[in-house]
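Peer 1: structural data only, the sequence is not supplied:
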């Protein structure tokens, strides 16, 4: 045995270490073990920063040059695609099912764009870290269908006729779902929509045979 116990006054037990281990243990807890401590002299610091600069400055210039050649086009359409009579009340425009929501806009491309070209959408003033919002979903329903409707989906859980909403919850209700299509002259530009989500989500998180139902009926159309 390398260790021994001794009794201290008052009934406490103190663990005693052999002399060699005791010295190492003491130096460890006191942070007195041998260590390399560089001397921060002006010459050492200058040499260090020069070496770092020589390595990273070319890399930074390459990144800057690459980013300057990226062609980006931003086109906002939430105003241009709304009729003039509804621009003061966009919610009424969203809920009016008699009005077509299709919109065609012309986008001019001033620079040459090389493939692949990525299409994104941008939202402003949209915050999704509220506790009630984060919990307002049903993972089982997204995977297995309407037979699973959690209470956490409230208030977007049932429609006006008492039928379950699929998908339920505030997260699904506020999901941005505008579809896009592109043409060049009279030629349609195909957009690849495959493999744009995580493979693990497609295989384990969302069911392949689960489709929306009772999702855009009545009062749930549009934003509140």
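Peer 2: Thanks, I have the structure now. Given the structure is predicted, the values throughout are model-derived calculations rather than measurements.
Peer 1: please make it C-alpha for all contacts and neighbour counts, starting now.
Peer 2: OK.
Peer 1: I'd like the next helix or strand past the host helix or strand of residue 6.
Peer 2: Element membership for residue 6 (DSSP states H and E) is strand 4-7. Later in the chain than strand 4-7, the nearest helix or strand by DSSP H and E is strand 13-16.
Peer 1: helices and strands around that following strand, which ones?
Peer 2: Counting by 3 or more C-alpha pairs under 8 Å, 6 or more residues apart in numbering; DSSP states H and E, the packing neighbours recorded for strand 13-16 are strand 4-7.
Peer 1: other residues contacting the strand it packs on?
Peer 2: 13-17 (C-alpha atoms under 8 Å, 6 or more residues apart in numbering).
Peer 1: do stretch 163-173 as well
Peer 2: Outside stretch 163-173, the residues touching it (C-alpha under 8 Å, 6+ apart) are 133-134, 136-138, 141-142, 145-146, 149, 152-159, 211-215, 220.
Peer 1: just checking, which of those residues belong to helices?
Peer 2: 133-134, 141-142 (DSSP state H).
Peer 1: among those residues, name the buried ones.
Peer 2: 133, 141-142 (16 or more other C-alpha atoms under 10 Å).
Peer 1: check it against this one:
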């Protein structure tokens, strides 16, 4: 189920959506951005993995320019990726009863345990003249700032989805869901679009059109190449190991 974000001048708006078929919990809430190139080389490199892991590397900001220093002090976490952290917020209700969105465990466990330090806390973040996206709670270590951890795992394509949270109750067909969203994130600057997606998974995982299209395309290409090589082999066969194809036999007088 998709909810397209309509960008108005005010911060809050209400959107009413009807559930088209039964959705079994957990229901994953994603935000989708279009035309956002997280794979740009300068953007991808604008981070400090050393700083994210270890509080003793607080000043390791060489790769983070221009978001490395503010007011003469190092920014933690530094870099353009963290600076542009997504900051729209969503809340849901069904029949005037709130639906809780669980934001625990939305990031990769390996990222929480090995890439973001338990003793690293935000410092001097979003304090420069130009503010990017969301702010961070300075009393919570980066290993527990799961919205940040999800955002820092950059996407390979300009249209991508990132996990916002999980609704841990079933939604029934015909349920009217009220979505209250706070429209903070600026997509005008890169001519982008925002969408809110509710999805479930099966034992095979979630829906991914890109992988299916990619596999079919590559498989089809391999099939036609194999067919072409087979036709060439039967129409104009070449004896394997034929010495007449050696360069000195093809041109005996030359070198």
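Peer 2: Thanks, I have it. Just so it is clear, the model here is predicted, and its values are computed rather than measured.
Peer 1: hmm, back to that, need the buried ones among the ones in helices among the contacts of stretch 163-173 of structure 1 in a markdown table with distance to residue 198 of structure 1, can you?
Peer 2: Shown next, in a markdown table, are those (distance: C-alpha to C-alpha, whole Å):
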| residue | distance to residue 198 of structure 1 |
| --- | --- |
| 133 | 22 |
| 141 | 19 |
| 142 | 15 |
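Peer 1: which one of the residues you listed is nearest residue 175 of structure 1?
Peer 2: The nearest member of those to residue 175 of structure 1, counting by C-alpha to C-alpha, is residue 133 at 11.9 Å.
Peer 1: enumerate every residue touching the closest one.
Peer 2: Per C-alpha under 8 Å, 6+ apart, neighbours of residue 133 of structure 1: 170-171.
Peer 1: how much space separates the residue mapped onto residue 83 of structure 2 from structure 1 from residue 185 of structure 1?
Peer 2: When structure 1 is aligned by TM-score structural alignment, residue 83 of structure 2 is paired with residue 173. Distance, residue 173 of structure 1 to residue 185 of structure 1, using C-alpha to C-alpha, to the nearest Å: 35 Å.
Peer 1: tell me which of these two has more neighbours.
Peer 2: residue 173 (21 against 7; other C-alpha atoms under 10 Å).
Peer 1: list the buried ones in stretch 47-66 of structure 2?
Peer 2: By neighbour count on 16+ other C-alpha under 10 Å, the buried set for stretch 47-66 of structure 2 is 47-55, 58-61, 63-64.
Peer 1: now it, how far from the centre of its chain.
Peer 2: How far stretch 47-66 of structure 2 lies from its chain's middle: 22 Å, per C-alpha atoms, centre = their mean, to the nearest Å.
Peer 1: quick one: residues in contact with that stretch.
Peer 2: 45-46, 68-69, 74-82, 114-117, 119-121, 142.
Peer 1: now the spatially most central residue of structure 1, nearest residue through space, not along the chain?
Peer 2: In structure 1, the residue lying closest to the centroid (C-alpha atoms, centre = their mean) is residue 128, at 10.4 Å. Nearest non-adjacent residue to residue 128 of structure 1, counting by C-alpha to C-alpha, 6 or more residues apart in numbering: residue 134, 6.9 Å away.
Peer 1: show me what the one you found aligns to in structure 2.
Peer 2: Matched to structure 2 by TM-score structural alignment, residue 134 of structure 1 sits across from residue 44.
Peer 1: and the gap between that match and residue 23 of structure 2?
Peer 2: Looking at residue 44 of structure 2 against residue 23 of structure 2, where the rule is C-alpha to C-alpha, the gap reads 36 Å.
Peer 1: check residue 166 of structure 2 too.
Peer 2: In terms of C-alpha to C-alpha, residue 166 of structure 2 sits 12 Å off from residue 23 of structure 2.
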